[in-house]
Structure formats: structure tokens, C-alpha cells
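**Student:** Predicted model and sequence below, questions to follow.
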Amino acid sequence: MNIIISNSSGKPIYEQITSQIQNMIISGQLMAGDALPSMRTLAKDLRISVITTKRAYNDLEQEGFIETITGKGSFVAARNTEVIREGNLRMA
């Protein structure tokens, strides 16, 4: 997963992560059922705090983009990917 963090952006890091993962799901780069990196792995790769990745994943889960299964990890949610794509087509 290729996430780019900009320190010069006025946007908080967790929001940058959230929006980039949302865009990957909407564009089809990430499909329903695809596993996301663990919070610790993503934090290590991006050299940020685990708390920051946890906040991003929590936001994504609350918005219905991902599902987190304790002991297994976080996965792209199946139920909302089609609804999200349809909503984007209507906006275009």
C-alpha cells in the first residue's frame, strides 16, 4: 500500500491516511475483503505513532469503509463498496 504523508499539508496525518485509503477503495485499488496492513506495520512504514494509525482505522471503520476483526486484522468492507461507487457516479 502506497500512502504518502505530507508534513507541509495543513491536514492532520490521520486524515491524510483516511482519505488516501478511502480513495483506494473507491477507485478499486482495494477490493472488498482485501486485508489492510496492521496498525503497527503501517505506523512503522510511515514512521508515525500507532495511535495515529488507530485513529485513521477507527474513522474508516465508523464510515463503513473497513471492518476490523479482533485477532485477524482490518479488511475492506464488502457491503459499502458498491454503494460508495454508485454515490460517486451520481456526483460526477
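**Tutor:** Sure, I can see it.
**Student:** C-alpha from now on. contacts and neighbour counts both.
**Tutor:** Fine.
**Student:** how many neighbours does residue 39 have?
**Tutor:** Here the number of neighbours of residue 39 (other C-alpha atoms under 10 Å) works out to 20.
**Student:** And the helices in the chain?
**Tutor:** 13-27, 39-46, 50-62, 81-91 (DSSP state H).
**Student:** Distance to residue 75 added to those helices, as JSON lines?
**Tutor:** Converted to JSON lines, these look like this (distance: least, C-alpha to C-alpha, whole Å):
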{"stretch": "helix 13-27", "distance to residue 75": "11"}
{"stretch": "helix 39-46", "distance to residue 75": "12"}
{"stretch": "helix 50-62", "distance to residue 75": "10"}
{"stretch": "helix 81-91", "distance to residue 75": "12"}
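**Student:** Compare the ones you listed and give me the one nearest residue 73.
**Tutor:** helix 39-46 (8.7 Å; C-alpha to C-alpha).
**Student:** buried sites along stretch 33-47?
**Tutor:** Neighbour-count burial for stretch 33-47 flags 35-36, 38-39, 42-43 (criterion: 16 or more other C-alpha atoms under 10 Å).
**Student:** Second structure follows, compare the two:
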Amino acid sequence: MYAQIVEQVVAKVMSGAWQAGAPLPSIRELASDCQVSVITVKRAYLELERSGVIVTRHGKGSFVADALDATRGLATAEFDSLLQGLLDAAAKLGLNRDALLERVGDAFDASTSTDKGTPA
């Protein structure tokens, strides 16, 4: 559930719905709105802070990070979310580490070989 909160916050920041410096709902408020535990929201906020998407000021709350800091954080958060989705799908298919890495390598090679024909 915390991953969904992370994705939703990232989506709002990327879409521009939440601008740099905008306050986020308090942990308790968001937990109540989403009907999840405070611990779940706190974990999501910690993940967002580690990614550079938000900043937390003790006693004042959490805010959307400045655009320069958030850009890389947003990309990292999106990558991590997609990576977790890939791992979940691989587990459902029963793919082991080697099979997963082979498929990722093949997809990467196919992607980079098609990029070579594209002008820069």
C-alpha cells in the first residue's frame, strides 16, 4: 500500500498538480483519507524523502522538494516502482534470478540496438 501512496505523490508532482514547496497532507491526515495506518504513510513519506521528491521540516510538515532536487528523485522513484512491478511479475511467472536477468539483458540489447539507428 505504501508503494501506491509513493506512486500517487510522484504522479501529482510530475503532472504539476503539486508544485515545488507545496505542503503535503500530514501523515495522520493522509492515513485517515486513505484508510491506512500511520506507519504505512510514514514509510511512504520516508521513501519519497530518500528519493528527493519531498523534504520534511521538523515541526512544519512535509513539502514538495525544489524542482532541481525532485527531477532525479522522481525518475528514481518511478524506476524503483517499475522495477518492483517487474520483480512481482517475475515471481508470478516463477522466473528465477538467472532467467529474469537473461530476459532483461535481451530486452536491453534489443532496445539499444534499435536506438543506434535513431539520429541523436
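**Tutor:** That came through, no problem. Here the structure is a predicted model, which means the values were calculated and not measured.
**Student:** Got a TM-score for the pair?
**Tutor:** Overlay of the two chains. TM-score (TM-score structural alignment, normalised by the length of the first structure): 0.73; 72 aligned residues with a C-alpha RMSD of 1.2 Å.
**Student:** if I look at the residue positioned nearest the centre of the second structure, how far off is residue 111 of the second structure?
**Tutor:** Centroid-nearest residue in the second structure, with C-alpha atoms, centre = their mean: residue 77, separated by 2.7 Å. The gap separating residue 77 of the second structure from residue 111 of the second structure is 22 Å, by C-alpha to C-alpha, to the nearest Å.
**Student:** returning to what we had before: from the buried residues of stretch 33-47 of the first structure, which two are the most distant?
**Tutor:** Farthest pair in the buried residues of stretch 33-47 of the first structure (C-alpha to C-alpha) is 35 and 43. Separation: 15.7 Å.
**Student:** Would you check the span in the first structure matched by stretch 22-37 of the second structure?
**Tutor:** Stretch 22-37 of the second structure corresponds to residues 34-49 in the first structure, going by TM-score structural alignment.
**Student:** and the matching stretch, how far from the chain's centre?
**Tutor:** Stretch 34-49 of the first structure sits 11 Å away from the centroid of its parent chain (C-alpha atoms, centre = their mean, to the nearest Å).
**Student:** now do the same end-to-end measure for it.
**Tutor:** End-to-end distance for stretch 34-49 of the first structure, by C-alpha to C-alpha: 23 Å.
**Student:** Count the neighbours of residue 90 of the first structure for me.
**Tutor:** By other C-alpha under 10 Å, the residues close to residue 90 of the first structure number 7.
**Student:** go on, residue 78 of the second structure?
**Tutor:** Neighbours around residue 78 of the second structure, by other C-alpha under 10 Å: 17.
**Student:** same deal with residue 85 of the second structure?
**Tutor:** Residues near residue 85 of the second structure, counting by other C-alpha under 10 Å, number 12.
**Student:** and it, how far is that from residue 21 of the second structure?
**Tutor:** 30 Å.
**Student:** what does residue 82 of the second structure give?
**Tutor:** 26 Å.
**Student:** Next: residue 99 of the second structure.
**Tutor:** Counting by C-alpha to C-alpha, the gap from residue 99 of the second structure to residue 21 of the second structure is 44 Å.
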